[in-house]
Structure formats: structure tokens, C-alpha cells
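> only geometry, no sequence info:
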């Protein structure tokens, strides 16, 4: 039996129930993992509220780290006793142990602690595809990153600096702006006090940025487009303020032949070989010290509803982990 946080209906954090579930043995292509730490992400909120509908009842949670307890037939890249980590579908990480597909689980280097791995897999792999797999980026380019003090944002600030990319961030309040600056952002704009569009225009001497990376959604969409240089790329990878409203595609031509994409991590990691290459790059960044994970909030599994309340209220910085 394994303690598990499940929901039986979409809604607020009060929907969580803590239950004991039978774990069972892995079938072909599966593993059983005993979790040591679990990550918390905004996609968990989207699934809980029903923005991303799912069949219920269901456990939530998309990333965790732990130890492999058993492997099914055909699994060759992991063995019993391996330290392992994942960002994976289907959801179900909010538990003490689970059986799951092995393809999206990777071996965890000894140099990376369990809590760090749980805090970084989804956010770190997201950063990897933003900088390496969505549109060409190289040293000297400029990126506008919305919500630079969040979990992905603080990794992105460091990632950009390590590769010679200028990152202009936005964040809510002077403390969060300073946090982004401390992690490598070249500039950070307090969106609660200032209009970020003219400031970005000034910082880029009127040219605009090469790429916008935006997980905020509705509240920043129009302004983000106005910050792009002609032929620039807008990457929408989240909806923290709500979904982006319908777009007249002609607007992109009027604003300078802009490009727009809405990628997901799980498209990229559906190929196990690509996933392992992405994970290797992420682990190398962490082991080298180019990227350090800031874990500012820790909760117990019994308190998962409180963790969701804090995340939705934007009371968190850096990463949040659920400890077991």
C-alpha cells in the first residue's frame, strides 16, 4: 500500500483526498519506483481545476525522484536499486510509490540529490527545450522571459547566462526581481509597478527581443508580442493567468511577420532517446554548477492542498517539493 493524493472531481485544493492504494508489480515496459521527493508544478493546478481535463478519479503530479524497486520485462536502461527521476505522463507522482511506464524514467547521477531532482525534472527539461529545441538561440541573442522568479524562470536565468544569452525578466515585486537578477537575469522588470513594453524597447534600443518565453498567458500576451523584433518568435508554454484569447493570425504579420508556437514538454520527451539526451544536458548543467536549484518551499504529502494554495496565490519562489 502507498499513501496517494487523489481527486475525484475537478475544482479547488479542497478536492484532494489522501488514500492508501495497492501499488502492485510492474508489467512489460514498466517499473516500480519508491519516491523520495516529488515536484510541484503549475500543470498540476491546470489538471486539478479541469483546464486540462482528465479522467477521474486520478492521482496528480508529473515529476518525482526515488529508487527503482522492480522492473518489468523489456526494461533495459534501469535496474533494481538505481536512483531515478522523471517528468512523465500519465499523472500520478503524488504518492509514496507507483508503477509506471519506464520509457520516461531516467537514471539519476549520484551527484544530484533526490530533492533537487524532484524540483528540476519538469522545469529543467522545459528550459532545455526552450533554449535548444524550439527556435535557434545562440550567444548574443536576447530573450524576454515572463515570470522570471518562478521555478522555470530561475533555471532559465542561469541557463541563459551560462550560454551568453541576454535574458530580460519580469516578476511581481522588487524581491522577486532581485531573485531573478541574482540568478543571472541581465535585467528584471517589476510588472506590478511598471509597463514592461516600453522598458524592453529601451533596453533593446528599439530593436525588440529575439524570443519571448511566456508561461503567464492571458495577462502578458499582447505586451509580449509588442516586445518582439521583426521575425521574432513567441513561445507560449503556460497559462498561469488564464488561456491566451483567440488570435487574429493577421496580427502576426502586422507586427513584423512574427512566429508563434505552443510546445509541450511531453511532445519532446515522447522519444526516449531524445529524453535521455535532454536529461544528460540538464544533469551536466547542474553538476557543473551552471544551474543550481533553489527549493524555497517544502510540504508533506498530507499537506498537498496547502502546497497548491500557495502556488496558485503566487506566494512561492523557485521550486517546491513534497517530501516523503
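Looks like it arrived, so ask away. Everything numeric in this text was worked out from a predicted model, so none of it was measured. Residues are numbered from 1 along each chain as shown.

> Could you use CA atoms for every contact and neighbour count after this?
OK.

> ok, which stretches of the stretch 1-150 of the chain are strands?
2-7, 16-21, 30-39, 58-59, 63-71, 83-87, 97-101, 105-107, 142-146 (DSSP state E, counting those that start in this stretch).

> Those strands: which one's closest to residue 273?
strand 105-107 (10.4 Å; C-alpha to C-alpha).

> Chain neighbours aside, what residue packs nearest to residue 117?
Nearest non-adjacent residue to residue 117, counting by C-alpha to C-alpha, 6 or more residues apart in numbering: residue 65, 6.1 Å away.

> okay, the strands of the stretch 1-150 of the chain in a markdown table with distance to residue 318 next?
Below are the strands of the stretch 1-150 of the chain laid out as a markdown table (distance: least, C-alpha to C-alpha, whole Å):
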| stretch | distance to residue 318 |
| --- | --- |
| strand 2-7 | 23 |
| strand 16-21 | 24 |
| strand 30-39 | 12 |
| strand 58-59 | 24 |
| strand 63-71 | 16 |
| strand 83-87 | 17 |
| strand 97-101 | 25 |
| strand 105-107 | 23 |
| strand 142-146 | 14 |
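
> ok, structure two:
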């Protein structure tokens, strides 16, 4: 049975003004899908990449790949895992999360424990699963390491600070202001570098007594690429997982040799949680830390769908801290 709901759509790539709140029809779920009546949806930098066209998608299309709510219909192949009334969340889906209700492939949906609210889930699924694959799969932290993590006061960064502390890892975080430095430290960062007035490479050298770090996690991209490489130990790993300042391009691989036989990877969440089992296992590890209060979900901005443009403007201007969610109730 279909229903008509409010959702954000774009008909062309461009600035925030292309975001339109429209009525869309949600059809009955396909065999491998569930219909979710959403209570909250997440905002992430990747949404801006799709809006601008940095990441291409056939137009017109929706935005958002993170949300949480209640299952209202189940496709016949999804009935082994889900039933109507289940509390669920997702952080990796086809575009369309900015909506009151939607269909999502069941393999990308996870069961949500009762102790975690819909808003919390919408705030942490993509960001938390990102930290899970970065810390537990891309470069598996064992405890005792000293690492560098850029944008430590952002949505991903605050989860990373807490997760690192829970693992016994010393996280050096970069931030853009004294206020953000305080927030990162309060969330578990070992040390914080304010790059607006400190030299990141020099401070990393000081903090590590010249040893540098075995891994750098960099979601900023273009602006931090070279500094990140200079913070790595010989044979260290550069994990470039985002492009907040623009994509890294024109890279001469020889630079990896001259800076110490470095490794570099450009991973994505999708390839790390590409089955229902891997997705649920990654989410369960995240949820366990939240339920144990080792990760506290910080939601500093809430917007209705009608203000999606304002939300993206604030995120792009780096005026946000923690997570931003759209409230859909």
C-alpha cells in the first residue's frame, strides 16, 4: 500500500537553494526492502557532495543515507529478519533519507536496541559506522597507539575521540578554534591542535617526541593532505576517507617514497559493510559502546525538513559541532 509523504528532492546540482520540500509517493516495499516510518534522519557532509554534483547521481534525486524509525511494511524476502513494528536504523542506503517515510534495502537496515533513541541512531549510524570501519577494519587499533585524527570536534570526530579513549588509544585531534578544542578534549581526545594558530606537523612531532604516528585519519582532504603525510612514521598509513575541503588530486606517488615508504588508502564504508551480517556486526559494536556509555551521542543541531538548506549551510561553514539531525515526528 502506497502513501504520500514530505521529502527533500533536487532537480539540478548546485547550492543549498536547489533543495526542495515536495510530496513523494512511497510505494509498497520491493521483495528485498522494508518501509520505514522515520522519526529522525541524519545530516552528513556527503549529502553536500551529492547536492553539488561532486558525487554524481542521476537527477532528480533525494538526499541523505541515514535515518531511524519503525518498520511499517516488509517485503517477502525481508521477513526472515524484520517484522512490522521493529525499531530499526540505517547509515548506508540509496539516497532518500531526508523524508518522513521511505523504502530501504533490508540488507542495509539494522535492529535498534531499546536503549538507543531514534534521534541518537540517526546521529550516529553513518558517523559511528565510519569510525568502526576506520578503527576496527581499515587500520585495526589494538590499544596503546598514538594517532592523528583531523576535524576532531565534528560529528565523526567526537565519536572517534570517545572510541579511541575506550580502546586505550591516544588520539591527537585537529580543530579550527579554541571552543572546538575544549569539546574534543571533553570527549576523550588525548591532545588537541588548533590548526588556526598552531603548526600541525610541528605539534605532532613535539607530542610524539619525534616519533610521529603510525596512522592518520583524514576526512578533510585537499587542505590537509601534505601535512598529514608529514605526520606519519616510515611505512605509516594515510587513511584519506573524505573531502570536506575538496578532493585530493594530482598526487605524485613518488611523494610516498620520499616521505618514508608510506601507504595510502581511500576507503569507503560501503565496501566494509557490504552484507547484512557485516552491517549488523559493525552496528552492534557501535551500539554496545553507546549502551555502556563509552560513547555519548552529542546532537547539537536539530532542524525540520523544511530547513534542510539552512542545515547544510551551517555544516559547510563549519559552524556545527557534534551531530545534526532532522526531526520528522
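That came in fine, so what should we check first? Predicted model, so just to flag it, every value in this text is computed and none were measured.

> What TM-score do the two superposed chains give?
Once superposed, chain against chain, the TM-score is 0.99 (TM-score structural alignment, normalised by the length of structure 1); 324 aligned residues with a C-alpha RMSD of 0.7 Å.

> For residue 299 of structure 1, find the nearest of the strands of the stretch 1-150 of structure 1.
The nearest among these, by C-alpha to C-alpha, is strand 30-39 at 9.8 Å.

> and the closest one with strand 2-7, angle?
Counting by axes from the mean of the first three to the mean of the last three C-alpha atoms, to 10 degrees, strand 30-39 of structure 1 lies at 70 degrees to strand 2-7.

> Who are the packing partners of strand 30-39 of structure 1?
strand 63-71, strand 97-101, helix 114-132, strand 319-323 (3 or more C-alpha pairs under 8 Å, 6 or more residues apart in numbering; DSSP states H and E).

> can you rerun that using 10 Å?
strand 63-71, strand 83-87, strand 97-101, strand 105-107, helix 114-132, strand 295-300, strand 319-323 (3 or more C-alpha pairs under 10 Å, 6 or more residues apart in numbering; DSSP states H and E).

> aligned partner of the residue nearest to residue 117 of structure 1 in structure 2?
Under the alignment defined by TM-score structural alignment, residue 65 of structure 1 is paired with residue 68 of structure 2.

> Residue 310 of structure 1 too?
In structure 2, residue 310 of structure 1 lands on residue 314 (TM-score structural alignment).

> Surely that match forms part of a helix?
Yes: judged by DSSP: H, G, I helix; E, B strand; the rest coil, residue 314 of structure 2 forms part of a helix.

> related to what we said a few turns ago, okay if I get the strands of the stretch 1-150 of structure 1 as CSV plus distance to residue 184 of structure 1 and mean neighbour count?
Putting the strands of the stretch 1-150 of structure 1 into CSV (distance: least, C-alpha to C-alpha, whole Å; neighbours: other C-alpha atoms under 10 Å) gives the following:
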stretch, distance to residue 184 of structure 1, mean neighbour count
strand 2-7, 36, 20
strand 16-21, 37, 16
strand 30-39, 23, 26
strand 58-59, 36, 20
strand 63-71, 25, 25
strand 83-87, 25, 27
strand 97-101, 36, 22
strand 105-107, 28, 22
strand 142-146, 12, 25
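
> which one of the ones you listed lies closest to residue 122 of structure 1?
Comparison of the strands of the stretch 1-150 of structure 1 against residue 122 of structure 1 by C-alpha to C-alpha identifies strand 83-87 as nearest, at 5.0 Å.

> Give the aligned range of that closest one in structure 2.
The aligned range for strand 83-87 of structure 1 in structure 2 is 87-91, by TM-score structural alignment.

> Give me the distance from the matching stretch to the chain's centre.
Centre-to-centre, stretch 87-91 of structure 2 and its host chain are 14 Å apart (C-alpha atoms, centre = their mean, to the nearest Å).

> Tell me where the stretch 201-324 of structure 1 has helices.
Secondary structure of the stretch 201-324 of structure 1 (DSSP state H, counting those that start in this stretch): helices at 221-226, 250-254, 265-268, 272-288, 304-312.

> With distance to residue 205 of structure 1 and mean neighbour count as extra columns, can I get the ones you listed in TSV?
Listed next are the helices of the stretch 201-324 of structure 1 as TSV, based on distance: least, C-alpha to C-alpha, whole Å; neighbours: other C-alpha under 10 Å:
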stretch	distance to residue 205 of structure 1	mean neighbour count
helix 221-226	14	18
helix 250-254	21	12
helix 265-268	33	15
helix 272-288	32	17
helix 304-312	35	18
